[in-house]
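Colleague: here are the coordinates; sequence isn't available:
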């Protein structure tokens, strides 16, 4: 087990909860009949010896040990009971009660780039970041650990990632119902009376008068904007001034038409100013990718609308910090009730489902 990734969880987490989280991210999740490495199943009353990683001794299994396939080459085998001394030996939190042994391919790419590392994966893999299936599995493991209050032990390096359960507070309401901006604003204002429609601060009246005029091509000099104009001149046998006059007339006519007939907006937003705690934004638009677990819902077969309730702190870079500052955590703690209440209010009007940042569904009653 020391050579593979482990998903370590506290007490009270059932296997079906892990299965649902897997089905929220991966397609074709299923329980396999056999177990990798010739492992055998065990009942609640059986006691089976574990590998030398946890000491060669009998440990009671908390449930029948099975293999949950989450990818073409990846399975989660477990759950295995983890005693307190086992957790200490593996560097896991002492609150760990069960663990899943992750049989996944080892696929590594380039060294991590500089920048934020909220999940801690750059710290765990300094010599080469996971790619392809291993990357997808590890990202899901960290997200599942955050949702369930657990940890991830990363293979031979032994680096333990314990994501902050409060580190991801954004919520998304997924529904088939489209609300007009005034309807969304009314729902949000029941929670935050100072909410307002996000609107542009200025208007566009077309290009500056005379833009593009008076620029002539000089032989031997680079053409502004590339070689398209000179090529067109050669093809049509037109002089520089004739072609420019034609192009400018066409562009001015198009600009005038668009000013008179602006396209219908495909999305909009509502903003709530929290002062020193940042901003909560409700971003509305069509969602093209829904969690796999929702794909069988009848209303999700057609167009799905997403109402994303996002919190943005004053220092945006803190969102990607694995261990953000105290000030950030205090502001986040004050923003959480606002985000949750707004998501509930929008869901009460639109129906549908609520998903967290990781695409895991959330019961509105739990918010």
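Modeller: Nice, I can see it. What you are looking at is a predicted structure, and each value in this text was computed from that prediction instead of being measured. Numbering: from 1, shown residues only.
Colleague: alpha carbons only for contacts and neighbour counts from here, please
Modeller: Noted.
Colleague: how many residues are close by residue 360?
Modeller: Other residues near residue 360 come to 20 when the count uses other C-alpha atoms under 10 Å.
Colleague: wait, it sits on residue 19?
Modeller: No. Residue 360 lies out of contact with residue 19 (C-alpha atoms under 8 Å); the separation is 11.5 Å.
Colleague: want to compare, so here's the second one:
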């Protein structure tokens, strides 16, 4: 770092980048942002050299590199892309993509002749989660496909807490913002409920024709993102708040225009529900990719 600020990023080497998976980000994203997200999902994540972040054993992310107009044009990257990170990862490919799965996932479609598997699949999944959180994009080696994950596609939230809310208490809190919420176990005969099931409960919230489901369950191990939180070391109670749309097309990578409003309404309600559960139980809130969420930053 110079007296005037950080040194400028070196330009992206196009010859090297052609054969690598790339994570492209906006100019406002800094290496510390990438590090924080990597640590949230990878217990082996650490800087191992200048500009080289280990994600997994044998898997490294290098950067940032400057993305100029030539790179954006050649790699078909979004106009907002100002930086890129290059993934060094062993290539692991499996069987061809079955025809019935075509069109559901752009990453699968990009490797129809042999889908990603093993450590390569895991690494690309990490990059896709980062791109979704940061509003970035992936360029996939081999096919050259560019994937821009929709940030709103991660609709669900989970409140991890040290406190177990009894079903009636949780239902009462949820009814503050969703009066029509109901206990999903209410119609189940008592004799049909096992002792193990008593440690799990569900609450349903209607949202138009859809359903938002809140389930509560305990775990002895904290999620990776909370491994440094003392209160979570002996386990957590996880309150998962999930959207169950009536139309499966609402969960596609490209949501039809007519389903975007219902999805936006579901997201807004999920955020309200997460807020009331968090206020009642405390803890921390994570998104569907396992990243911490500040409720104040949501919609």
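Modeller: Thanks, I have the structure now. Just so it is clear, the structure is predicted and the values come from calculations on it, not from any experiment.
Colleague: who touches the residue mapped onto residue 234 of the second structure from the first structure in this structure?
Modeller: Mapped onto the first structure by TM-score structural alignment, residue 234 of the second structure lines up with residue 302. Residue 302 of the first structure makes contact with residue 176, according to C-alpha atoms under 8 Å, 6 or more residues apart in numbering.
Colleague: how about residue 192 of the first structure: what's its closest non-neighbour residue?
Modeller: Counting by C-alpha to C-alpha, 6 or more residues apart in numbering, residue 272 is the residue found nearest to residue 192 of the first structure once chain neighbours are left out, at 6.9 Å.
Colleague: quick one: contacts for that neighbour?
Modeller: Residue 272 of the first structure makes contact with 192, 194-196, 279-281, according to C-alpha under 8 Å, 6+ apart.
Colleague: still contacting in the second structure, which of those?
Modeller: Checking the contacts of residue 272 of the first structure against the second structure (both residues aligned by TM-score structural alignment, their matches' C-alpha atoms under 8 Å), the contacts still present are 192, 194-196, 279-281.
Colleague: give me the buried subset of those.
Modeller: For those, a burial check counting by 16 or more other C-alpha atoms under 10 Å picks out 192, 195-196, 279-281.
Colleague: quick one: residue 2 of the first structure is in a strand?
Modeller: No. The assignment for residue 2 of the first structure is coil, going by DSSP: H, G, I helix; E, B strand; the rest coil, so no strand is present there.
Colleague: what's the closest non-adjacent residue to whatever residue of the second structure lines up with it?
Modeller: Using TM-score structural alignment, the equivalent of residue 2 of the first structure in the second structure is residue 18. Leaving out its chain neighbours, the residue that sits closest to residue 18 of the second structure by C-alpha to C-alpha, 6+ apart is residue 141, at 6.6 Å.
Colleague: burial measure for that neighbour, as a count.
Modeller: Neighbours of residue 141 of the second structure under the rule other C-alpha under 10 Å: 17.
Colleague: and it, what's its match in the first structure?
Modeller: Aligned counterpart of residue 141 of the second structure in the first structure: residue 155 (TM-score structural alignment).
Colleague: what does residue 160 of the second structure give?
Modeller: With TM-score structural alignment as the criterion, residue 160 of the second structure pairs with residue 174.
Colleague: kindly report the same for residue 96 of the second structure.
Modeller: Residue 96 of the second structure maps onto residue 111 in the first structure, by TM-score structural alignment.
Colleague: for the stretch 151-299 of the second structure, which segments are assigned as strands?
Modeller: 157-161, 182-183, 201-207, 210-219, 236-244, 284-287, 292-293 (DSSP state E, counting those that start in this stretch).
Colleague: quick check, residue 288 of the second structure in contact with residue 156.
Modeller: Yes. Counting by C-alpha under 8 Å, residue 156 is a contact partner of residue 288 of the second structure at 5.4 Å.
Colleague: more neighbours: which of these two?
Modeller: For residue 288 of the second structure versus residue 156, neighbours defined as other C-alpha under 10 Å are more numerous around residue 156 (22 against 16).
Colleague: distance of the spatially closest residue to the more buried one that is not a sequence neighbour relative to residue 132 of the second structure?
Modeller: In space, and not counting its chain neighbours, residue 156 of the second structure is closest to residue 242: 4.9 Å by C-alpha to C-alpha, 6+ apart. Separation of residue 242 of the second structure from residue 132 of the second structure (C-alpha to C-alpha, to the nearest Å): 18 Å.
Colleague: ok, residue 286 of the second structure next?
Modeller: In this view, residue 286 of the second structure and residue 132 of the second structure are 14 Å apart by C-alpha to C-alpha.
Colleague: please apply the same query to residue 124 of the second structure.
Modeller: As judged by C-alpha to C-alpha, residue 124 of the second structure and residue 132 of the second structure stand 12 Å apart.
Colleague: then residue 173 of the second structure?
Modeller: From residue 173 of the second structure across to residue 132 of the second structure, the span is 31 Å (C-alpha to C-alpha).
Colleague: can you check residue 152 of the second structure too?
Modeller: Residue 152 of the second structure is 8 Å from residue 132 of the second structure, where distance means C-alpha to C-alpha.
Colleague: neighbour-wise, which of these two wins?
Modeller: Each of residue 152 of the second structure and residue 132 has its neighbours counted (other C-alpha under 10 Å); residue 132 has more, 21 against 14.
Colleague: tell me if I'm right that that one and residue 155 touch.
Modeller: No. Look at residue 132 of the second structure against residue 155 with C-alpha under 8 Å: they stay out of range, at 11.5 Å.
Colleague: for the match of residue 96 of the second structure, which non-adjacent residue is closest in space?
Modeller: Nearest residue to residue 111 of the first structure, sequence neighbours excluded (C-alpha to C-alpha, 6+ apart): residue 128, at 4.2 Å.
Colleague: ok, residue 206 of the second structure next?
Modeller: Excluding the flanking residues, the one nearest residue 206 of the second structure by C-alpha to C-alpha, 6+ apart is residue 212, at 6.3 Å.
Colleague: and residue 13 of the first structure, what pairs with it in the second structure?
Modeller: Match for residue 13 of the first structure (TM-score structural alignment): residue 29.
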